[in-house]
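Novice: Compute the structure for the input listed below.
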Amino acid sequence: MGKLAIDGGEPTVRLNNTKRWPFYSSNVEEPILSRIREGSLDAAAIDIAIQAFENDFSNTYCQGLYSIFHCSGTAALLTAYFALGLPRGAEVLVPTNTFRATVTPLLTLNLFPVFCDSDPITRCIDLDDAESRITPNTKALVVTHIWGHPADMERAVAICKKNNLFLVEDCSHAHGATWNGKRVGTFGDIAVFSLGTKKMISGGKAGILVTKHRTFYDRALLFSQPKHRANSDMSSSYLKEYLGTGLGVNFRGSPISAILANEHLVRLPRTIESKNNNLTKLEKAIVSEFSELTPPIRDSRFNEGTWYMYYCTWDVEELSRDFLYKAMKAEGMAVIKPETFLHNQKVFKDPSIFTTLDFPSFSDRLGEYPVSDWLLKVLIGFETREMYDLSDEVIDMYAEALQKISKNYDRLVDLSRKVGEI
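Specialist: Here you go, the predicted structure:
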């Protein structure tokens, strides 16, 4: 096996020559080049690619819900919260384990995010904790299907019905996933999918909003889309009176992004299958070569879909997660660890820079998050960016690196003690 890379040895994993997501086939070259060659077109012509993606996405994965293409998932989330029409200062239950853009748009709209702890198995929002935080001012519940694993959606729906709350799904990690046979994004009142960077459907930078409610769709059009799009699709005669200006944000995505995203939409079943095959092999390698590292648990109700990121846990007293992370990274593995969760971020302890509401007791409302605080200490993940296609070579290198760390485990513990990182 040789010496550990962190101990002066050679790295085991070489990712320089692997295909890393996002990648596209030659099928998109001509449509994109044609779009560039045509130069300036009228708005209707530019919309063709966008409308095609919206229709295909909605009909394929969201049961024909209304859909609106955005320039980013963040823009789509802000639009979604505006579409709900919540009163100023309303409380919205949110997970602390989520991407910042799931929550920061609430401050822009002068809404009050109420953080909830994490479920120890799914790592999604702890719905028991969420229900305990409901007050008369609570108006919505937000779930993020974090790292690809859906939240318990029957429970989320039941809580919202019981307490008359809107349900928002952030599906940015969970394209194509189902919970008990039903697609994520179709449970709630409104849902958002990011289509940026290394998402399983990527337009480079884009997002899409879907909803079952015509009222929310109309409000979203007014808020985020150019005048001609809102005018052609809007049903509300009252809102049409505002189309002379809309709200001026123009969050529509690029037609080039729509072309790129549509190719990933077509190949999504293959992407999911490839990632699941790769991650099954990775799990076998972890169990056989380095069993102290615990793979994530997949609930049996998580029927279809795959992990966006593959977060394992390391909870071993004699060796810290952080030092193991350094050792794995030194071996060349594309590993990650969460730096913090949102309840620890300054903007939520003192949001006055973003909101005009007076929240003097905001930091006092943060409460306790024991599971989230534990997860911050033990999570260590595989980025999976090199696993969107069949990657036997990569998995074999990972297995070899894990075996190398296992064979040199005592030496790794000694090294950690020398630098004081037990």
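
Novice: contacts, neighbours, all on C-alpha from now
Specialist: Noted.

Novice: in the stretch 101-250 of the chain, which spans are helices?
Specialist: 104-108, 127-132, 153-163, 214-224, 227-233, 237-240 (DSSP state H, counting those that start in this stretch).

Novice: Out of those, which one sits most buried?
Specialist: helix 214-224 (a mean of 23; mean count of other Cα atoms under 10 Å).

Novice: what comes into contact with that one?
Specialist: 66-68, 70, 79-80, 82-84, 190, 211, 229-230, 233-236, 239, 242-243, 246-252 (Cα atoms under 8 Å, 6 or more residues apart in numbering).

Novice: Sketch out the strands for the stretch 51-200 of the chain, chain order is fine.
Specialist: With DSSP state E, counting those that start in this stretch applied, the stretch 51-200 of the chain shows strands at 66-70, 91-95, 112-116, 138-144, 166-170, 178-179, 182-183, 190-194, listed in chain order.

Novice: ok, Asn17 - how many residues close by?
Specialist: Using other Cα atoms under 10 Å, the number of residues around Asn17 comes to 6.

Novice: List the contacts of Asp233.
Specialist: With the criterion set at Cα under 8 Å, 6+ apart, Asp233 makes contact with Asp218.

Novice: shouldn't Asn262 be in contact with Phe53?
Specialist: Yes. Contact status for Asn262 versus Phe53: in contact at 5.7 Å, counting by Cα atoms under 8 Å.

Novice: Quick check: end-to-end length of stretch 347-356?
Specialist: Criterion Cα to Cα, to the nearest Å; first-to-last residue distance in stretch 347-356 is 13 Å.

Novice: what distance separates that stretch from the centre of its chain?
Specialist: Between the mean C-alpha point of stretch 347-356 and the mean C-alpha point of its chain there is a distance of 23 Å (Cα atoms, centre = their mean, to the nearest Å).

Novice: Stretch 312-326 now?
Specialist: Counting by Cα atoms, centre = their mean, stretch 312-326 is centred 25 Å from the centre of its parent chain.

Novice: Any buried residues in that stretch, and which?
Specialist: Of the residues in stretch 312-326, Cys312, Thr313, Trp314, Asp315, Leu319, Ser320, Arg321, Asp322, Phe323, Leu324, Tyr325, Lys326 count as buried by neighbour count, 16 or more other Cα atoms under 10 Å.

Novice: distance between the ends of it?
Specialist: 15 Å.

Novice: ok, now stretch 25-44?
Specialist: Stretch 25-44 end-to-end distance (Cα to Cα) = 27 Å.

Novice: Give me the contact list for it.
Specialist: Against stretch 25-44 from outside (Cα under 8 Å, 6+ apart): His228, Ile256, Ile259, Leu260, Glu263.

Novice: Could you also give me the structure for this second sequence? I'd like to compare it with the first:
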Amino acid sequence: MLSVNYNKLAIHGGKPILSKKDIVKWCPVLQKDREAIKRVLDQNEIAGSNATETVKLQQEWSQYIGVNNSILTNSGTAALHMAVASLGIKPGDEVIVPSYTFVASATSVLHHNAIPVFADIEKDSLFISIKSMEKRINSKTKAIIVVHLNGMPAPIDKIISIAKKYNLKVIEDACQAHGAEYNGKKVGSFGDVAAFSLNKSKNLPAGEGGIFVTNSNDYFEIAKRLCKFGEIYNERGERDYNAYGLGWMYRSTEFVASFARSRLKYLNEWNQKRRENVSYLNQLIDDIPGIKTILPIKNSLPAYWRYMFKIEPEELNLNIKPKNLRYLIQNALIHEGLLISQWQKMIVPKQTLFINRNGYGNGCPWSCDKSSKNIRYDKYDYPNGDNIVNQSLWLKEGIQPFNSIETIEKIGLAIRKVFENIELLIDSAKNDYNSF
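Specialist: So this is what the prediction gives:
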């Protein structure tokens, strides 16, 4: 195992622990990927709902997840919108969304003229708070969006239990959780509908794209129309150019489908490597005061999208605002060669769109006559979400497959080096930051 170089911190002119060549960025293009793209060119069929690669990917993904139906889309956001719309969510209906998530979890609700209502997350976790969620359920609530954040399965059984109690639908946002499992089942197979992303950063990267999944044939048929201009296509892909309702153009291409199929063959292997790397990195830094790792819940098998940890200034007996300490540590780690940052700069209900409540203009959909007029997004209602934003750091690269054990050790060393020089780091910053 490597040992710490106790020379000056890199931010103070010392030598960084990692160099650019130490980290293999996700995801290298393999020879099999190149062959998959060539196959599309050779087939001379580059797009189409019934095109060969698209149909095969949808079949293979359904089998992998354990669902009846899948639809390839051009983004995870499109898949989320299709998930909301396929359930029959109507203007003015309310959908509960966790405060700490990517904005698309909430805007997918707005896209169908419904209202996202935010619940806080649990303390020291990444998952929606059952107590906060249940408190926000009323007669206008129609669904709950469960986010399996960072590839870590949420306690979906508890959430489904609440949903059944109030006759609500469950949407799984699994855009960061390809192949993750809870109680031996793949996430995405529990709810009424689910969405995955094929963005280049995700565990199953195909450049850009998404997949909508459901066990319901009814939701599947609705989603198919939404994906293609509101039209109905026959089995041969023929259309009558008659829109039966609002629809969008959410189709993808054969290149994305073929690329995803190539990489699906490696997904289980890659996820296992992520788990091994995260487990080893946890071992390397778990004893460092001031660091708290977020562990997966019982009976879950995570598919870690990225590596994240929480900073606890109380453990260090430091009189400094948590967000200021996080900023100093983040900056120091960047200088040590880590690709690290906050994941989100603020919780979703603090974003301007929701503070101003002006989605389509004229205050809609909040001001529309179908909506409740008392919807407000009070920034003080989500303390746990705020806490995670201010005190967590996400390692963007390093734990993904193709990185070596030595790279994981260097990441651990860089984190240890910074935390063991934390007082020096703070002292050197006092002249620049009066609030410290």
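
Novice: Give me the TM-score for this pair.
Specialist: For this chain pair, the superposition-based TM-score is 0.91 by TM-score structural alignment, normalised by the length of the first structure; 413 aligned residues with a Cα RMSD of 2.5 Å.

Novice: Buried ones among the contacts of helix 214-224 of the first structure?
Specialist: Buried members of these, scored by 16+ other Cα under 10 Å, are 66-68, 70, 79-80, 82-84, 190, 211, 229-230, 234, 239, 243, 246, 250-252.

Novice: Do a quick rundown of the strands in the stretch 251-400 of the second structure.
Specialist: Counting by DSSP E, counting those that start in this stretch, the segments of the stretch 251-400 of the second structure that form strands are 291-293, 300-301, 307-311, 340-341, 392-395.

Novice: So which residue is dead centre in the second structure?
Specialist: Nearest to the mean C-alpha position of the second structure, by Cα atoms, centre = their mean, lies Gln176 at 3.9 Å.

Novice: Once you drop chain neighbours, what's closest to the equivalent of that one over in the first structure?
Specialist: With TM-score structural alignment as the criterion, Gln176 of the second structure lines up with His173 in the first structure. Spatial nearest neighbour of His173 of the first structure, chain neighbours left out: Gly148 (4.7 Å); criterion: Cα to Cα, 6 or more residues apart in numbering.

Novice: how many neighbours does the corresponding residue of the second structure for the one you found have?
Specialist: Across the two structures, Gly148 of the first structure finds its equivalent in Gly151 of the second structure, going by TM-score structural alignment. When neighbours are defined as other Cα under 10 Å, Gly151 of the second structure has 27 of them.

Novice: tell me the contacts of Gly151 of the second structure?
Specialist: Shown here is Gly151 of the second structure, whose contacts under the criterion Cα under 8 Å, 6+ apart are Ala174, Gln176, Ala177, His178, Ala180, Pro302, Ala303, Tyr304, Trp305.

Novice: change it to 7 Å
Specialist: When contacts are counted by Cα atoms under 7 Å, 6 or more residues apart in numbering, Gly151 of the second structure touches Gln176, Ala177, Ala180, Pro302, Ala303, Tyr304, Trp305.

Novice: what residue of the first structure takes the place of Glu423 of the second structure?
Specialist: Per TM-score structural alignment, the equivalent position to Glu423 of the second structure in the first structure is Asp410.

Novice: just to confirm, which helix or strand has its match in it?
Specialist: Under the assignment given by DSSP states H and E, the secondary-structure element containing Asp410 of the first structure is helix 409-418.

Novice: Contacts for that helix, please.
Specialist: Leu319, Phe323, Ile422.

Novice: Let me have these in CSV, adding distance to Ser224 of the first structure as columns.
Specialist: As requested, these are arranged in CSV below (distance: Cα to Cα, whole Å):
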residue, distance to Ser224 of the first structure
Leu319, 49
Phe323, 45
Ile422, 50
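
Novice: which ones among the residues you listed are found in helices?
Specialist: With helices taken from DSSP state H, the overlap with those comprises Phe323.

Novice: Can you tell me which of the contacts of helix 409-418 of the first structure is nearest Asp389 of the first structure?
Specialist: When the contacts of helix 409-418 of the first structure are compared for distance to Asp389 of the first structure, the smallest value, 30.0 Å, is given by Phe323; criterion: Cα to Cα.

Novice: So what does that closest one match up with in the second structure?
Specialist: Structural alignment (TM-score structural alignment) places Phe323 of the first structure against Leu328 in the second structure.

Novice: go on, Leu93 of the first structure?
Specialist: By TM-score structural alignment, Leu93 of the first structure lines up with Ile96.

Novice: count of residues packed around its match?
Specialist: One way to gauge burial is a neighbour count; for Ile96 of the second structure, by other Cα under 10 Å, it gives 27.

Novice: Give the full set of residues in contact with it.
Specialist: The contact partners of Ile96 of the second structure, taken as Cα under 7 Å, 6+ apart, are Pro116, Val117, Phe118, Ala119, Met133, Ala143, Ile144, Ile145.

Novice: Quick check: closest non-adjacent residue to the last one.
Specialist: With Cα to Cα, 6+ apart as the measure, Ile171 is the residue that lies nearest to Ile145 of the second structure, at 4.7 Å, once sequence neighbours are left out.

Novice: could you measure the one you found against Tyr327 of the second structure, distance?
Specialist: Distance from Ile171 of the second structure to Tyr327 of the second structure, by Cα to Cα: 34 Å.

Novice: just Val97 of the second structure next, same as before
Specialist: Val97 of the second structure sits 27 Å away from Tyr327 of the second structure, going by Cα to Cα.

Novice: again with Ala106 of the second structure
Specialist: When Cα to Cα is the yardstick, Ala106 of the second structure and Tyr327 of the second structure sit 27 Å from each other.

Novice: again with Asp386 of the second structure
Specialist: The spacing between Asp386 of the second structure and Tyr327 of the second structure, counted by Cα to Cα, is 15 Å.
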